[in-house]
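A.B. asks: sequence first, then the predicted structure:
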Amino acid sequence: MSFTLATWNINSVRLREGLVARLMADEGPDVLCLQECKSPVEKIPVETFRSLGYTHMVARGQKGYNGVAILSKLPLEDAGGRDYAALGHARHVAARLPNGVVIHNCYVPAGGDIPDRAENEKFGQKLDFLTEMRDEFFAERPARSILVGDLNIAPREDDVWSHKALLKIVSHTPVEVEHLGAVMDAGKWVDVTRQDIPQGLLYSWWSYRAADWDTADKGRRLDHIWATPDISGAAHGSRILRPCRGWEGPSDHVPVFASFDL
């Protein structure tokens, strides 16, 4: 079974329904994982997506905030969702493909602006969220699984425009990178994107605050595709669709792709 998967923080699936449809029509990934849908499940524009061949969906929704969805041309079985750190947020959903592979779609909290849990409750929630993910994967030892999503951390020095400038900026601080590394180690996850593109600056997010995001190019790689070791060798064709950041009315994130032959 061969399939292509994409992950995209869409920053409102209803507001950017047309952009999702454009990606589906132009790129046609077999599975599309969306984060920050900002919609109850029943208000996700599924008819538009079904008309483009995405006849299956597993989702967790929330009015105005968060929300994750897995849209697929392939049959999906709902494999549950976790409320990490008991935040009451729709930030995780899992689905099982016909070949038994489980896809985890995650939206890790951004963590606010101050990288200190004593001064910033949101930063503490982010670390707690990651700690519970680590503990779950350590206990369950996932197999034949793929984890994707906006993990809101750029772990490597070449995942940000300036390692030195961002060391004290939320998303690239050492404590966040350490926590994300612990999640990876607990599940023995392989970073598929960096497996395929091991060297060089690589970004999936550019701030709305930049007057000219493309020229400034102060990006971060916040969006990830991981796989367990038993299937990571079957992954290939990773790419980041940078041009989407220049579409009219864009998300500040762009889709990340990988293909699998299983």
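C.D. replies: The structure has been received and is ready for your questions.
A.B. asks: please make it C-alpha for all contacts and neighbour counts, starting now.
C.D. replies: Will do.
A.B. asks: quick one: the strands in the stretch 51-200 of the chain?
C.D. replies: With DSSP state E, counting those that start in this stretch as the criterion, the stretch 51-200 of the chain has strands at 56-60, 68-72, 77-78, 92-96, 102-107, 145-150, 190-191.
A.B. asks: export those strands as JSON lines, with columns for distance to Trp8.
C.D. replies: Below are the strands of the stretch 51-200 of the chain laid out as JSON lines (distance: least, C-alpha to C-alpha, whole Å):
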{"stretch": "strand 56-60", "distance to Trp8": "14"}
{"stretch": "strand 68-72", "distance to Trp8": "10"}
{"stretch": "strand 77-78", "distance to Trp8": "20"}
{"stretch": "strand 92-96", "distance to Trp8": "14"}
{"stretch": "strand 102-107", "distance to Trp8": "10"}
{"stretch": "strand 145-150", "distance to Trp8": "7"}
{"stretch": "strand 190-191", "distance to Trp8": "16"}
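A.B. asks: okay, pairing it with this:
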Amino acid sequence: MTFTLATWNINSVRLREALVCRLLTEEAPDVLCLQEIKTPVDKFPQDAFRALGYTHMVARGQKGYNGVAILSKLPLQDAGGEDFAALGHARHVAARLENGVTIHNFYVPAGGDIPDREQNVKFGQKLDFLTQMRDWAHGGRPARSILVGDLNIAPREDDVWNHKALLKIVSHTPIEVEHLAQAQDAGAWVDVTRKDIPEGRLYSWWSYRAADWDAADKGRRLDHVWATPDIAGAAHGSRILRPVRGWDQPSDHVPVLAAFDL
């Protein structure tokens, strides 16, 4: 079976329902993982997506903040969700496809503006979340699994517009990169996007603060697709849909896609 998977921080699914429908119509991924849906599950606008063939969904939501959902044309079984760092946030949900592949959808905390856990509680929560991701992967020894989402860290020098300028900016600080690497190593996760596109600058997020995001191009690759080694070789065709950032009333993130032959 070949299927295409997309991940996208939508920054309110109810506000951007039409954009999700446009993506599903134009790109037609078999599975779409959304982060920051910002709604309880009972208020999720599922009818519009069902009409486009996405009749299966697992989700964890909360009012006004966070929230993760997996929409699919393919049958899904709810595979649970973890409350990493005991924050009480809807930041992880998992679903299992009929071929036995488990998809984990994550929304890692952004971490605030100050990269110091003593001065900024949110930064400490982010590091604790990543530490528990590490321990979860190490303990669970995931197999036939895909991990996607807004991980809120751009790990490589060419994942940001200016490595030196961002070394003290949350999302690219050495301590965050180290914590993410430990979480990745614990599950032996393969960065599918960089497997397929090993060289060159790649971004999936551009700030709303830029007067002209496209011309300034001060981006970061915060959104990721990982896979366990047993299926990473089946991944191909990774793409980041930069033009989506120019749609009307866009999210500040764009979709990241990959295909799998499994």
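C.D. replies: Cool, the structure landed. Note that the structure is a prediction, hence the values are computed from the model and not measured.
A.B. asks: thinking again about what came up before, can you tell which of the strands of the stretch 51-200 of structure 1 is closest to Ile231 of structure 1?
C.D. replies: The closest of the strands of the stretch 51-200 of structure 1 to Ile231 of structure 1 is strand 145-150. By C-alpha to C-alpha, the value is 7.6 Å.
A.B. asks: name the helices or strands packed onto the closest one?
C.D. replies: Applying 3 or more C-alpha pairs under 8 Å, 6 or more residues apart in numbering; DSSP states H and E, we find strand 145-150 of structure 1 packed against strand 2-9, strand 31-35, strand 102-107, strand 223-227.
A.B. asks: deepest in the core, which of those is it.
C.D. replies: Most buried of these, by mean neighbour count (mean count of other C-alpha atoms under 10 Å): strand 31-35, with a mean of 27.
A.B. asks: nearest to Pro155 of structure 1, out of the helices and strands packed on strand 145-150 of structure 1?
C.D. replies: strand 223-227 (10.4 Å).
A.B. asks: hang on, the earlier thing: so which of the helices and strands packed on strand 145-150 of structure 1 gets nearest Lys73 of structure 1?
C.D. replies: Across those, closest to Lys73 of structure 1 is strand 31-35 (C-alpha to C-alpha), at 6.5 Å.
A.B. asks: before we move on, the earlier item: what's the most buried one of the strands of the stretch 51-200 of structure 1?
C.D. replies: strand 68-72 (a mean of 27).
A.B. asks: gap between it and the chain center?
C.D. replies: Distance of strand 68-72 of structure 1 from the chain centroid (C-alpha atoms, centre = their mean, to the nearest Å) equals 11 Å.
A.B. asks: tell me which stretches of structure 2 form helices.
C.D. replies: All helices of structure 2, identified by DSSP state H, fall at 17-26, 46-50, 121-140, 174-186, 192-196, 213-216, 229-232.
A.B. asks: need those helices in JSON lines (columns: mean neighbour count and distance to Tyr107 of structure 2).
C.D. replies: Output for the helices of structure 2, formatted as JSON lines (neighbours: other C-alpha atoms under 10 Å; distance: least, C-alpha to C-alpha, whole Å):
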{"stretch": "helix 17-26", "mean neighbour count": "16", "distance to Tyr107 of structure 2": "18"}
{"stretch": "helix 46-50", "mean neighbour count": "16", "distance to Tyr107 of structure 2": "20"}
{"stretch": "helix 121-140", "mean neighbour count": "19", "distance to Tyr107 of structure 2": "10"}
{"stretch": "helix 174-186", "mean neighbour count": "18", "distance to Tyr107 of structure 2": "13"}
{"stretch": "helix 192-196", "mean neighbour count": "19", "distance to Tyr107 of structure 2": "18"}
{"stretch": "helix 213-216", "mean neighbour count": "12", "distance to Tyr107 of structure 2": "23"}
{"stretch": "helix 229-232", "mean neighbour count": "17", "distance to Tyr107 of structure 2": "21"}
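A.B. asks: and those helices as CSV, adding distance to Asn162 of structure 2?
C.D. replies: Putting those into CSV (distance: least, C-alpha to C-alpha, whole Å) gives the following:
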stretch, distance to Asn162 of structure 2
helix 17-26, 30
helix 46-50, 38
helix 121-140, 22
helix 174-186, 14
helix 192-196, 18
helix 213-216, 12
helix 229-232, 29
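A.B. asks: leaving out sequence neighbours, find the closest residue to the residue sitting nearest the centre point of structure 2.
C.D. replies: In structure 2, the C-alpha nearest the mean C-alpha coordinate belongs to Gly149, at 1.2 Å (C-alpha atoms, centre = their mean). Leaving out its chain neighbours, the residue that sits closest to Gly149 of structure 2 by C-alpha to C-alpha, 6 or more residues apart in numbering is Phe106, at 4.7 Å.
A.B. asks: show me what contacts that neighbour?
C.D. replies: 35, 68, 91-93, 147-151 (C-alpha atoms under 8 Å, 6 or more residues apart in numbering).
A.B. asks: among the residues you listed, which two are most distant?
C.D. replies: Val93 and Leu151 (13.7 Å).
A.B. asks: what sits against the nearest residue in space to Asn120 of structure 2 that is not next to it in sequence?
C.D. replies: Nearest residue to Asn120 of structure 2, sequence neighbours excluded (C-alpha to C-alpha, 6+ apart): Ile114, at 6.0 Å. Shown in contact with Ile114 of structure 2 (C-alpha under 8 Å, 6+ apart): 120, 123, 169-170.
A.B. asks: relative to Leu222 of structure 2, how far out is the residue nearest to the centre of structure 2?
C.D. replies: Plainly put, Gly149 of structure 2 is 8 Å away from Leu222 of structure 2 if you go by C-alpha to C-alpha, to the nearest Å.
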